[in-house]
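Colleague: here is the input, now give the coordinates:
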Amino acid sequence: MILPTVLRAALLPLNRIAFRPEVHGVGNIPDHGPVILAANHLSFLDSFLIPLVTPRRVSFMAKQEYFDRGGAKQWVTRNFLTGIDAIPVPRGGFRAAQESLEIALRLLENGGVFGIHPEGSRSRDGRLYRGRTGVAWLAIASGAPVVPVALVGTERIQPVGARFPRPGKVVVHFGVPLRFTPPADGKQGPARRRAADEIMAAIAALSGQEVADEFNELSAG
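Modeller: Below is the predicted model:
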């Protein structure tokens, strides 16, 4: 099994050559303690690139089937995802979604960094869609700050439908941390919705994307 530190060391030079990342605001990521990185989602590459430009180890979710045993291709996929600290989670239904959030909450309670795409799936048209409230649930339950993240250019490097990425330039913006506390009136639903909307507004300000006043219902991954 590939260790995260070994894989990161191997991928960093390749990342610099192939994608020439330009990173802004990395100092907004706390040096220690739990933190949530909430990013826009334009390409399959997004959750692989963010850990390579972030000084701390970051865990994203990945479908459970990627970790299942199989042939040589499955072995490579499983080891690669393990190497980037991906968390295997089941897909489908409310129960699976809640289980995923509880896994992330435990990571945060242990002082880790969790990455999430609040839109849920990749944007096929480049617009920034409304965020799901799972990110707000995590922020309020854990007390962890939320750092908004905007990736620019990943949709050109590996567009939806492309099998492999191509060389190009990526810009990554890390915004000022946002903090959310339990609502004084006890109304969790509205509080989570407000928090999710505030997070998405911060991402939009960093990315410059056109904002869509709807959820992304497409299962683009």
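
Colleague: CA only for contacts and neighbour counts going forward, please
Modeller: Will do.

Colleague: now the longest strand belonging to the chain, how far from the chain's geometric center?
Modeller: Longest strand in the chain, counting residues (DSSP state E): strand 146-152. Counting by CA atoms, centre = their mean, to the nearest Å, strand 146-152 is centred 9 Å from the centre of its parent chain.

Colleague: please give me the structure for this one as well, since I'd like to look at both together:
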Amino acid sequence: MSAFDPFEWMVRSSIRRSVRTGLRGVWVRGELPSGAAIIAPSHHSWWDGYALRELAWQLRQPFTVLMTERQLGNFPFLRSIGAIGTHELRPAVQALKSGHWLVVFPEGRIEPLGRLRQVEGGAAWLSKMSGAPIIPVALRVVLRGQPKPEAYLRFGRAAIGPELPNTLQHELDLLDAELSQQDPEQPLAGYLRLTGQSSLHDERIDLPTRLLARLTR
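Modeller: Coordinates of the predicted model:
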């Protein structure tokens, strides 16, 4: 058992509180890998890394995420919860050999919503060096029929490097179809809720809203 680190505890508590207060919830679908895997998600939202980190905490899964030097320079405290620089390839391979999930955003940066614009080769190289499978993850953080955005993570089947662009796009197409076809006031069917409320009626309504509702009945 590792020694208690008060700084790591403070950062972890702050991030988990942000997820619970800033998002309506986090939902997951698909077969989650047990043990070492390269998690290759789409990247269209500031919340993406936090949603994946929350999932790993709930599963008690060791976790490392690659971040750009600019991001780490702005948020150096994220190293305490598993962030390393994109140039730190030896620690990344070692993390995989130690059983971690290693999150590699294959687009390399936050991109606008829509189809994948580029898929870089880092995930394929790390898979070759470590023997770990690549798991494509369609990740959308969307504002639908509720006051707060919702995070959806759709895990696909393991892919080899050259397959990643197609397999990741396939999962994104499926998730986007679900988002466009289902009731926006309800969570997507078939997803496991990790955090948040299951429906609007479960959410706490503030006092002014309750008073207005009573006065106008």
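
Colleague: ok, the nearest residue to Pro147 of the second structure once chain neighbours are set aside - how many residues close by?
Modeller: Leaving aside its sequence neighbours, Pro147 of the second structure sits nearest to Arg24 (CA to CA, 6 or more residues apart in numbering; 7.9 Å). Residues near Arg24 of the second structure, counting by other CA atoms under 10 Å, number 23.

Colleague: so the residue most central in space within the second structure is in which element?
Modeller: With distances taken as CA atoms, centre = their mean, the residue of the second structure nearest its centroid is Leu52 (3.1 Å). Assigning secondary structure by DSSP states H and E places Leu52 of the second structure in helix 48-59.

Colleague: contacts for that helix next, please.
Modeller: Contact with helix 48-59 of the second structure is made by 15-16, 19, 26, 62-63, 65, 139-141, 151, 194, as judged by CA atoms under 8 Å, 6 or more residues apart in numbering.

Colleague: of all those, which comes closest to Leu211 of the second structure?
Modeller: Proximity of the contacts of helix 48-59 of the second structure to Leu211 of the second structure, judged by CA to CA, is greatest for Val19, which lies at 28.4 Å.

Colleague: and the closest one, what pairs with it in the first structure?
Modeller: Taking TM-score structural alignment for the superposition, Val19 of the second structure sits opposite Asn15 in the first structure.

Colleague: one step back: who touches the longest strand of the first structure?
Modeller: Counting by CA under 8 Å, 6+ apart, 28-29, 35-42, 46, 139, 170-179, 199-200, 202-204, 206-207 sit against strand 146-152 of the first structure.

Colleague: now the longest helix along the first structure and strand 146-152, what's the angle there?
Modeller: Assignment by DSSP state H gives helix 188-207 as the longest helix of the first structure. Relative orientation of helix 188-207 of the first structure versus strand 146-152 (axes from the mean of the first three to the mean of the last three CA atoms, to 10 degrees): 40 degrees.

Colleague: quick one, helices of the second structure?
Modeller: Using DSSP H, the helices of the second structure run over 6-22, 48-59, 69-74, 89-97, 122-130, 164-181, 207-215.

Colleague: so which of the ones you listed gets nearest Ile110 of the second structure?
Modeller: Of all those, helix 48-59 sits nearest to Ile110 of the second structure, with 9.3 Å by CA to CA.

Colleague: run the chain-centre distance for that closest one.
Modeller: Between the centre of helix 48-59 of the second structure and the centre of its chain there are 6 Å (CA atoms, centre = their mean).

Colleague: buried residues in it?
Modeller: 48-49, 51-56 (16 or more other CA atoms under 10 Å).

Colleague: returning to that earlier point: please look at the residue nearest to Pro147 of the second structure and Leu143 and confirm they touch.
Modeller: No: here Arg24 of the second structure does not reach Leu143: they are 9.3 Å apart, not a contact under CA atoms under 8 Å.
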